[in-house]
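Asks: Have a look at this prediction, sequence included:
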Amino acid sequence: MSARQGRRHEQIADELRRAIADGRYPIGATLPSEAELATAHDASRGTVRQAVSALLAEGLVGSRQGARRVVLSTTPSQSFTELRSFAQWARAGGRTAGGRVITANWDTARADEAGLLQVPHAAPVLRVLRLRTLDEDPVLLERTVYAEWIAPAVAALPHDSESVTQRLYDDTGLVFAHGEHHIDAVAAGTADAEHLRLRRGSPLLRVRRTTTTAEGRPVETSDDRYSPGSVVFTVRNSTQTNPLTRSRA
């Protein structure tokens, strides 16, 4: 795929998102056929198909065999069946992502972190506390621990990088290929409350995640805490496949 084709399907997806958000395609409505969309956007059906697939992944539209795509939601949600960065998810919803590093320190891996990162106990790691924003509102506090092999590249990034994932790809070619997520609820501690502008003890959605390269090499492990109402996660399952499993706390 050429860079121009890639940009074109992203542009069409953005236009369709705006049309859904503006009410031109309300919940329950059907999108035009691929042929109609291709004509309207002066694009190939393959390009349109890619654009619509992005909306499917975000939960904006549903897929029914032999039928047109039906609008399910006006707000993109983050699906755990795909691995996308916070900034990518924000852009998909027409939001502006921001971020700043609060602290970044070299440290040694604790026992649980060493296991997740597959490094010896007390191996060097980079520990980063990062605040993420949506449209300048604080919504996420990330406590991320990076393995030593990638930590220098992370440490060299500007502290206000919009997307660490994208910058690491641009600078080093690193691709985050796999992720494991554990979701629960926690009460906001002192640091959480201060940076997310909440009362101490407020309920937070916590996602503990570990991501690896395509070869299975751990890159980072993180404790991410979202302010109430800031994000919706979706899991789509069926009798054939189920990306979500239950486990005891």
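Replies: Thanks, I have it.
Asks: When you work out contacts or count neighbours from here on, use the C-alpha atoms and nothing else.
Replies: Fine.
Asks: that's a strand at T210, yeah?
Replies: Yes: checked against DSSP: H, G, I helix; E, B strand; the rest coil, T210 lies within a strand.
Asks: May I ask you to confirm that it is in contact with H181?
Replies: Yes: using Cα atoms under 8 Å, T210 is in contact with H181, at 6.9 Å.
Asks: Below is structure B, check it against A:
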Amino acid sequence: MTRRHQQIAEALRRAITDGQLPVGSALPSETELAATHGVSRGTVRQALAALLSEGMIGSRQGARHLVLSTAPSQSFTELRSFAQWAHASGHTPGGRVRESSRGTATAEEAALLQLAPGDEVLRVLRLRTLDGEAVLLERTVYAGWIAGAVEELPDDCESVTQALLASSGLVFAHGEHHLDALAAGTVDARELRVRRGSPLLRVRRTTTTAEGRPVETSDDRYRPGAVVFTVRNSTQANPLARTPAG
């Protein structure tokens, strides 16, 4: 069930993205928001905290919150799937499995997934789209214990994360990401519709359950100009955020 502060946060997001609260404008005060929604100021602060974490608003000591952006970015301190991030940013995600096969884990895959070398894994090559445009090619290796559930998903499954939660109760709780760049290979060039050798942004990630059990490890390659990863740092935190390229 959606909590009250989440409903208020969503209402404010809509007001920002619809232009009712343009970039640079000030939000109503906490007291005004509390009266409008019939809640306590504490509930309002929870809603504002969500928008602060997404980079949509900013705060200054003793002043009202200001609108900074019309689209939320994804902070890597909050684990979201590609589809969840796309929807939150006002875009339409899509995807299709290009290849899927079972095999035995390599030494590197076994170490990342906490398996024994030679244990069974499922390898999936999946193309992701944003508003109909190919932007991301995922090479994901799933641990054998979740392979069957992944194989049962439709090839055009929009969000594997949400589908596995619904079908198996699986929660992706923690993720580790490593970013670098590399040249597009033959498969990358064909699927992402770029020239072979074009620079791609690569994110290598390993995702685990809340108990720390690895579910998947993936090599994700983004087409040039598709997305931007933004670092917003301060003396308190250094979150890494993903936003569409403008």
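Replies: Alright, I've got the coordinates. Fair warning: this is a prediction, and the values are worked out from it, not measured in the lab.
Asks: Settle it for me: which of T210 and H181 of the first structure has more neighbours?
Replies: T210 (22 against 15; other Cα atoms under 10 Å).
Asks: Check the gap between that one and T74 of the first structure for me.
Replies: Plainly put, T210 of the first structure is 30 Å away from T74 of the first structure if you go by Cα to Cα, to the nearest Å.
Asks: do G23 of the first structure as well
Replies: From G23 of the first structure to T74 of the first structure the distance is 8 Å (Cα to Cα).
Asks: Which of these two has more residues huddled nearby?
Replies: T74 (20 against 12).
Asks: any idea which element the more buried one lies in?
Replies: Assigned by DSSP states H and E, T74 of the first structure falls within no helix or strand.
Asks: any idea what it aligns with in the second structure?
Replies: Residue correspondence to the second structure (TM-score structural alignment): T74 of the first structure is matched to T70.
Asks: got the contact list for that match?
Replies: I16, T17, P22, V23, M56 (Cα atoms under 8 Å, 6 or more residues apart in numbering).
Asks: so H182 of the first structure makes contact with T210?
Replies: No: using Cα under 8 Å, H182 of the first structure is not in contact with T210; the gap is 9.2 Å.
Asks: And the strands in the first structure?
Replies: 61-62, 70-71, 78-79, 97-108, 124-134, 137-147, 178-187, 203-212, 218-226, 233-234 (DSSP state E).
Asks: ok, residues contacting the last one?
Replies: When you say that, I think you mean strand 233-234 of the first structure. Contacts to strand 233-234 of the first structure, defined as Cα under 8 Å, 6+ apart, come from residues G59, S77, Q78, S79, F80.
Asks: Could you pick out the longest helix of the first structure?
Replies: Longest helix of the first structure, by residue count under DSSP state H: helix 3-21.
Asks: Tell me which other helices or strands it touches.
Replies: Here helix 3-21 of the first structure touches helix 45-57, going by 3 or more Cα pairs under 8 Å, 6 or more residues apart in numbering; DSSP states H and E.
Asks: Any buried residues in the helix it packs on, and which?
Replies: R45, T47, V48, R49, Q50, A51, V52, S53, A54, L55, L56, A57 (16 or more other Cα atoms under 10 Å).
Asks: now the angle from that helix to helix 3-21?
Replies: Calculated by axes from the mean of the first three to the mean of the last three Cα atoms, to 10 degrees, helix 45-57 of the first structure forms an angle of 50 degrees with helix 3-21.
Asks: looking just at contacts, which helices and strands does helix 45-57 of the first structure meet?
Replies: Against helix 45-57 of the first structure (3+ Cα pairs under 8 Å, 6+ apart) you get helix 3-21, helix 34-41.
Asks: could you measure the match of T74 of the first structure against E10 of the second structure, distance?
Replies: Taken as Cα to Cα, the span from T70 of the second structure to E10 of the second structure is 13 Å.
Asks: Next: W85 of the second structure.
Replies: W85 of the second structure is 15 Å from E10 of the second structure, by Cα to Cα.
Asks: which residues sit in contact with P138 of the first structure?
Replies: For P138 of the first structure, the contacting residues are L131, R132, H195, L196, R197, S227, by Cα under 8 Å, 6+ apart.
Asks: could you flag which of these are buried?
Replies: Here, 16+ other Cα under 10 Å leaves L131, R132, H195, L196, S227 buried among the contacts of P138 of the first structure.
Asks: The second structure: which residue goes with the last one?
Replies: Yep, that's S227 of the first structure we're talking about. That one, S227 of the first structure, aligns with R223 by TM-score structural alignment.
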